[in-house]
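Colleague: What follows is a predicted protein model with its sequence.
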Amino acid sequence: MQSKIEKIVLDTLIELNEELELKELENPTLKTRLYGGKSNLDSLALVSFIADLEERLDEEFDKQIVLADEKAMSQKTSPFRDVQSLVNYISKLLDE
């Protein structure tokens, strides 16, 4: 399941980058920064990315999850800092 989540996250980033045209997001990896210092997305792009990602996850796993909720925002380390941390967070949410 982890590899399926990784693919969904990376594909969503690639699709978003078709609009943004950021060199840093042309070939995203698990280490690609999403939010915080040296991130590749501004706040508006992050919101768009999260909305698209939630929709894709619902379609793929038939389970609605909310990524940007109080639980995510209150964590000591943001699940949105890079692709790997987001994949790990999504995996936990899908297991609940």
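Modeller: Yes, it's here.
Colleague: rest of the way, CA atoms for contacts and neighbours
Modeller: OK.
Colleague: Please, where are all the helices along this structure?
Modeller: Secondary structure of the chain, counting by DSSP state H: helices at 2-20, 43-61, 70-73, 83-95.
Colleague: Off-centre distance for the first one?
Modeller: Between the mean C-alpha location of helix 2-20 and the chain-wide mean there is a distance of 8 Å, by Cα atoms, centre = their mean, to the nearest Å.
Colleague: adding another structure so you can compare the two:
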Amino acid sequence: MKEKIQNLIIKTLLNYGNDYEIKELKSVNSETKLYNGLGGCLDSLALVSLISDLEEILSEEFNKEIILADEKMMSSRNSPFKDVNSLTEYIVQKIEE
């Protein structure tokens, strides 16, 4: 399941790289930094868009409503949006809840 989730994230980010011409997202891997507040390439608007798109994709894929931006995440000291790895782990936890 973890690999499937990571592949969905990477595919979504590659599409963002092409659609929005974000150079850093033209070749994405598990270490790719996401949110620019944490050294990544997505601004806050792009991050919100990514969260929304991933919620929709994951809900369809796993037949379960998945909310990524919740109170628990907002109060977390370590953002799950630091990089692809941390986002993958976060999503795995959300699906297993």
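Modeller: That came in fine, so what should we check first? Treat the numbers as computed from the prediction; the structure is a model and nothing was measured.
Colleague: quick one on the thing from earlier: so for residue 30 of structure 1, which of the helices of structure 1 sits nearest?
Modeller: With Cα to Cα, the closest approach to residue 30 of structure 1 among those belongs to helix 83-95: 4.7 Å.
Colleague: Counting by contacts, list what that closest one packs against.
Modeller: For helix 83-95 of structure 1, the contact count by 3 or more Cα pairs under 8 Å, 6 or more residues apart in numbering; DSSP states H and E identifies helix 2-20 as packing neighbours.
Colleague: can you list the residues that contact the helix it packs on?
Modeller: The set of residues external to helix 2-20 of structure 1 that reach it, using Cα atoms under 8 Å, 6 or more residues apart in numbering, is 25-30, 49, 52-53, 56-57, 83-84, 87-88, 90-91.
Colleague: What mean distance separates it from the matching residues in structure 2?
Modeller: Comparison of helix 2-20 of structure 1 with structure 2 after fitting gives an average deviation of 0.9 Å (mean Cα distance after the TM-score superposition for structure 1).
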